[in-house]
Each structure stands twice: as C-alpha cells, then as structure tokens.
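Trainee: Got a sequence here, can you build the structure:
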Amino acid sequence: MSLLFFSDHPLRGLNTFGFEAYAQCFTRIESKDDVISLHQYLDEHRVPLLLIGGGSNLVLGPKVPGIVAQVLIAEMALEELAADRVRVTLGAGEAWHASIERLLDQGIYGLENLALIPGCVGAAPVQNIGAYGVEVKDRIEAVEVYDWQQRRFYWLDNAECRFAYRDSIFKHHADRYLITRVRFLLSRLPNCVLSYKPLREAIEPGREHNPRAIFNAVCRIRRAKLPDPDLLGNAGSFFKNPIVSAAQYEALKQKYPDMVAYPEGSAFKLAAGWLIDRRGWKGYRRDGVGVHEHQALVLVNHGDGCRQQIETLAQQIRNDVMEQFGVQLEVEPRFYP
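Mentor: Predicted coordinates for the structure are as follows:
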C-alpha cells in the first residue's frame, strides 16, 4: 500500500476557519491508485472517513475521528473542439483560483466571474459555487467520481450531478462519491457575463469589457468585501440566500422598501447579508468569533475561536432573522463531525 498515514495530525492549516483541530489519522490522495488503496484500508479497518481539499467549506470540531484524506489529484488537460470551444479537464486537487488564472493566460474563458473563490477544483461541483452572475454548473460538462458503493470510477454528466442553487448530488451523498476530476466546456471566444450591476461598475472606466477585466474586477470586489482566510479565518458566505414566494417577497418589500432581492423564476432570492445587516449583526464580536465588519454574510474566527462558538453565533443569527422577517436561513458550510 502506497499511502502514508499520520496519527494526531494537525488540521489548523487545512480548514479556512483556522480552528485548532486534529485528525485521528491523516493521509493524502494523489492518484487513482491511492483511492483504491484507501478503500482497501477502509474495508479492513471500518473507520469514518472525511475527504477534504482546501477545507474552505468546513467547520471542524477539535477531534476528528477515523481518517481525514486530503485529495491532491493534479491535472490540467486541454482538448480543442469546434467553434473555438475547449474541453478542460482539471484534477480535483488543483487550486481553484490559480486554475482560472492559468486558463486566462492561455486564452481560455468562461470561469473569470468565479475568481478568488477559495478551495480546490473538486469542491466546486459539491456546492455548485456561484458568483457575479455565473454558477459553475453553467460550465461543467461532467464530473469523474469514485463510487464507494460500486467500487469503480466513472463520469457523471451535468444532468446526473443534479445541480441546483448551492446544491448537487455530491452534497447529499457525501459518503458515496469521491470527486477525482472535473471536465469543463469553455471557450476561446469571450462571452462576458455582466448581469451583476456592481461588477459592471467595478470595471475601470474606459476599459474594454473582456475576460481579464472581469477577472481583475471580481478580485478587487472580493478583496474589498471579503476577508482573506490566511489573515482572518472564515469559510466565505456562511448562509445561503433564501428563496421565498412572490407573495412573501411582496409582503416583506412593503414593510422594508430597501430590501435587496433578485427574481428567481416565479420566486425571489433574498440577500441574506442584507437581512443579517438589517438586524445589526455586522461587526458583532463575542469571544473568539464574530461577523465580518464589511460583509454580514461572513462569520469569522479572530484567532482563538472554536466550532462551538461559531455554531452558537450562527444559531443566534438564524433565530433573530426568523423572528424579524419570518425567513429561514440555511447554513452553507459542512459541520464535521
């Protein structure tokens, strides 16, 4: 067996909240052979398994039982198609933002609106990450998985991934699938998505609306609004934007004319950050955790916080928003164990 296992391995650098945590057993997956070896080990030992990439959507407790396996499968393969399209295959362990920048440097476009989102490529389909008018499902052709039940590798096409707002089949079947590679359909022809008004306004006056300008503008917006996890522990947006019926939206809009919302089919998507900010939580701090001073949607670890404190704070915010607006906030990150 090629895998190396480490006992009581520190995980503080492998979760973007920066919580002090230790894995009972830790290993790294760098190839499909490693996946098979890990499955054989699990057959023999019957212990819990947590798969991680960059730990960007994870809230860890102080002791993580069983095995923590970091997926580090690296690959970037390009296939030129008709009509200037490019099929891009990326290993699950590739850094998300760095991959977008590498593709831009090679004149391959389509992911620039999703720049600076922390984490690895393998995490992107799980949450169906989205920002500034683009969801990653709009660019994914297929996702390669290892199916723990069927004991084999295969591809799931876009429809089989069951993508929805911040959702996918992988989120609901975390114990079944290990994502190994993701295949994107991108283009050498710019197709700028500028439906998000703040993004249009952030592009420097007089500069052409091109993918590189969008990439730079997205980076500026995110750096201005969102804390760098290397400097202030966080998991990005902590709550999903809630979707409500048109009737509930109209009732809330009459009461709160400045409420921020966006059409979502026949319903409306409310800005969770606005709801939280309206209740006065922005900049709140207690013990080692708090709410970011510039973005109410982001909960932060000021350096000495822990999972229990974040869990308590998140529940207080959810209760307050429900009491005031009658809207249920759903947490985005995964709590483990």
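
Trainee: only C-alpha atoms for contact and neighbour calcs from this point on.
Mentor: OK.

Trainee: check which helix or strand covers the residue lying closest to residue 203 once chain neighbours are set aside.
Mentor: Nearest residue to residue 203, sequence neighbours excluded (C-alpha to C-alpha, 6 or more residues apart in numbering): residue 217, at 5.5 Å. In this assignment (DSSP states H and E), residue 217 forms part of helix 211-225.

Trainee: Other residues contacting that helix?
Mentor: Helix 211-225 is contacted from outside by 104, 109-110, 112-116, 132, 190-192, 199, 202-204, 207, 294-295, using C-alpha atoms under 8 Å, 6 or more residues apart in numbering.

Trainee: Could I get the full set of strands for the stretch 51-200 of the chain?
Mentor: Using DSSP state E, counting those that start in this stretch, the strands of the stretch 51-200 of the chain run over 58-60, 63-71, 76-80, 85-91, 130-131, 134-135, 140-147, 152-157, 177-187.

Trainee: Is it possible to get a markdown table of the ones you listed that adds distance to residue 319?
Mentor: Converted to a markdown table, the strands of the stretch 51-200 of the chain look like this (distance: least, C-alpha to C-alpha, whole Å):
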| stretch | distance to residue 319 |
| --- | --- |
| strand 58-60 | 20 |
| strand 63-71 | 28 |
| strand 76-80 | 44 |
| strand 85-91 | 40 |
| strand 130-131 | 26 |
| strand 134-135 | 29 |
| strand 140-147 | 36 |
| strand 152-157 | 38 |
| strand 177-187 | 33 |
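
Trainee: Sequence B follows; please return its structure for comparison with A:
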Amino acid sequence: MVAEKNVPLQPCNTFGIAARAQTLVRVRSADDILAFLANPGLSCNPVFVLGGGSNIILTGDVRPVVLKMEIKGLRLVEETPKAWIVEAGAGEVWHDCVAWTLAQGYPGLENLALIPGTVGASPVQNIGAYGVELQDRFESLDAVDLTTGDRFTLDAAQCAFGYRDSIFKHAPSQPDTADRLSRSMGLAGRAVITHVRFRLPRPWKPVLGYLDLEHCRTEAGIERPNPQQVFDWVCDIRRNKLPDPAVVGNAGSFFKNPTVSPEQCADIIAREPNVVHYPMPDGTIKLAAGWLIDACGWKGKAIGKAGVYEKQALVLVNRGRGAHSATGGEVMTLAKAIQTSVCERFGINLEQEPVVV
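Mentor: As a prediction, the model looks like this:
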C-alpha cells in the first residue's frame, strides 16, 4: 500500500478540473485495501474510490481518503462452447480491455469501445453504447467490504443493474440486516470492486441495431461484419461525435436520456414533431437528452470556462486548461441552467450522470 499527501487530482479526472486529495492511497491489489483498513490513522476517515476519473466533477479539494484503483491484469478464466469468460483488474483502462479481448479472439465488447474510464467503474455505471450494456456481457465481480474487510463476489442479479445504475450507486439502508449483501441495501461507499468478469457469448453475433452502425455497414458494403470492423466503426463514430478528453476536458455524456410514458411522448411530439425518441421494451419511450438540450439553444454556449460541446449538446466541456481550467462550480452552474431550460420547455427533469464530489 502506498499512501501520499496533498496529491494533485487534475491529471486524474477527465474534465481536467484542478483539485487536490489530502490523502491518496494507491490500490494495486486486494491486499492493499486490507492494509488500508488495518491502518487506524487512515481507515477512520471517509473514503472516495477513484478509477479513471471519467465520471466525476470535482467541486473542491477532496477531504475523504482517495483510494486510487490501480489493480491490473487481463486473463481468460474459462472457455466453453457457449462463452468465453474473461477477467480484468479493476484498474485496467476500459478501452484497452476491449481491445485486448478482440486481439485475443474473444469478441463481444466491441460496441463498448472508447468509453472512458476503468474496468472497475463499468459495473457501477452499467455502461452502455450502441445497443449493448455491460449487464449483457457481465458474469460476476469481486469486491472488498470497507466495513468488515470481507471479500465477496456478486453475480448480475445481485448487482441490481438498471439504466446507468447498479447496487453500487445506492447508499446502504439496512446496515444491521443479517444479509450484508442484500440488494435492498445498496453498496455506495461501502465496497471496492477489485476484479470484473465478462461472459462473451459464442457464437459471436454483431449488434448493429443503432442507425449509425447500420450506416457504417451500408457505406462499407459489408453484409456480415467481423468484430474488428464493428470495433473500428464504433471508434470512428465516437471520435466524430465526442471530444477526446486528452484534448478537451469532459466527462462524456453529462445527462441520462430520460424515459417518458407514450402519452407524455405524444404530447411532446404534438409540440415538437422532430423530437428524437426510441420505444423501449417495457412500453416507455426514451428521449434523446442531447436533442432536448440542443432544442433549448444550449449547443456551443458557456458559463465561465464550462461549455456545451458544439458537436453534441449532451457533452459539457472544459474550455480552459491547466491553472485556468473550468471550476467544478462553473460546470454545475451550467448543468443546472440546462436542466432548468429543459424542464421549463418540455416538463422533463434531466438527471445528470457524473458523480459530484
């Protein structure tokens, strides 16, 4: 276990916001977590787990002890006629993990290429893109309970996955229950994920339901694309639509796509015939949050050094750099102004995706 004091966090968050961690512990194995818990000078403090910093907005220096996830490792756990089971350390870069599985001949994650962040954050957020969510490829995960030090494993049902949601985003509500890992509790702030395993189905079938991917397939004139081709298409689409965090600070999609009833959708369509919407299996209608924000005139606008990306209104960006970067306060002021505009025009409350620290 390596513990450091007064650590700059600007390189550790993709929005590029300047802040510092009073104490940062580098976690390179599950044993490092146990060593942290055994240190009374550290473990008595609140904890904040930091992976790739791609889904957070820092609004000031971080007082809780930052557990910086750096557990590495990629391996094939099992191969059956129906699936490849692949395990990755929580500190692996997500996109590197996707690329590695393809290079090894284990396809299935290609639609999730170029999503920023680390492997450990993927089940927390139940990341998803272009017709695939993490829960569709999830086998199990290992974690450590920060209260007891117990190591445990969860399957998909126990993770309680939802749209950009999981048990790890909900606070404990029944701390005294005999079932310490009850789904009704929530594990936010209580557990640290160390390893994640993926079930990649065999035989492989491409997921091409999204219009952008169908356009790529049509333009390429390929009837049956292979996994690498789908991977390349997804990377091209994302690079054309979304800013590279290494060049323009951002936290990816800032708001969730809201779902409404068919009646609500019909009412909006009556006023806004061009609204982008998608029917969902449960009968609800998903609306494109980016379209709603754009319709309110926010694309390209800014508050201070926090702005709305010119190519995709769903993404907020840092128009500053270094010591002159956007502040967390500017970002949240902009986000709240957007939420107010969308609510006043459409009657819809947009829910933000990033965690505010």
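
Trainee: in the helix holding residue 217 of structure 1, what's buried?
Mentor: Residues 211, 212, 213, 214, 215, 216, 217, 218, 219, 220 are the ones in helix 211-225 of structure 1 that count as buried (16 or more other C-alpha atoms under 10 Å).

Trainee: give me the stretch of structure 2 that the top helix by length along structure 1 matches.
Mentor: What stands out as the longest helix in structure 1, according to DSSP state H, is helix 307-325. Taken onto structure 2 by TM-score structural alignment, helix 307-325 of structure 1 occupies residues 328-346 there.

Trainee: again, but for stretch 93-111 of structure 1
Mentor: Counting by TM-score structural alignment, stretch 93-111 of structure 1 sits on residues 91-109 of structure 2.

Trainee: Need the residue in structure 1 that's farthest from the chain's center.
Mentor: Using C-alpha atoms, centre = their mean, the residue of structure 1 lying farthest from its centre is residue 254. It sits 33.3 Å away.

Trainee: For it, which three-state class applies?
Mentor: helix (DSSP: H, G, I helix; E, B strand; the rest coil).

Trainee: To what extent does the helix holding residue 217 of structure 1 diverge from structure 2 after superposition?
Mentor: By mean C-alpha distance after the TM-score superposition for structure 1, the fitted helix 211-225 of structure 1 averages 0.5 Å away from its aligned residues in structure 2.

Trainee: what range in structure 2 matches that helix?
Mentor: Against structure 2, helix 211-225 of structure 1 falls on residues 227-241 (TM-score structural alignment).

Trainee: for stretch 136-149 of structure 1, same thing?
Mentor: Going by TM-score structural alignment: stretch 136-149 of structure 1 matches residues 134-147.

Trainee: Off-centre distance for the matching stretch?
Mentor: In terms of C-alpha atoms, centre = their mean, to the nearest Å, the centre of stretch 134-147 of structure 2 is set 14 Å apart from its chain centre.

Trainee: Ok, stretch 71-81 of structure 1 next?
Mentor: Distance of stretch 71-81 of structure 1 from its chain centroid, counting by C-alpha atoms, centre = their mean, is 20 Å.

Trainee: Buried residues, it. List them.
Mentor: 71, 72, 73, 74.

Trainee: what comes into contact with that stretch?
Mentor: With contact meaning C-alpha under 8 Å, 6+ apart, stretch 71-81 of structure 1 is reached by 28-31, 51-53, 86-94, 180-181.

Trainee: Going by neighbour count, which of the residues you listed are buried?
Mentor: Neighbour counting by 16+ other C-alpha under 10 Å classes 28-30, 51-53, 86-94, 180-181 among the contacts of stretch 71-81 of structure 1 as buried.

Trainee: mind checking the SS state of residue 16 of structure 2?
Mentor: coil.

Trainee: and it, what pairs with it in structure 1?
Mentor: Residue 16 of structure 2 maps onto residue 18 in structure 1, by TM-score structural alignment.

Trainee: can I assume residue 123 of structure 1 is in contact with residue 53?
Mentor: Yes - if you go by C-alpha atoms under 8 Å, residue 123 of structure 1 and residue 53 touch, sitting 6.9 Å apart.

Trainee: Mutual contacts of these two, please.
Mentor: Counting by C-alpha under 8 Å, 6+ apart, the residues touching both residue 123 of structure 1 and residue 53 are residue 92.

Trainee: who are the neighbours in contact with the match of residue 16 of structure 2?
Mentor: Contact analysis of residue 18 of structure 1 by C-alpha under 8 Å, 6+ apart lists 12, 229, 233, 234, 301, 303.
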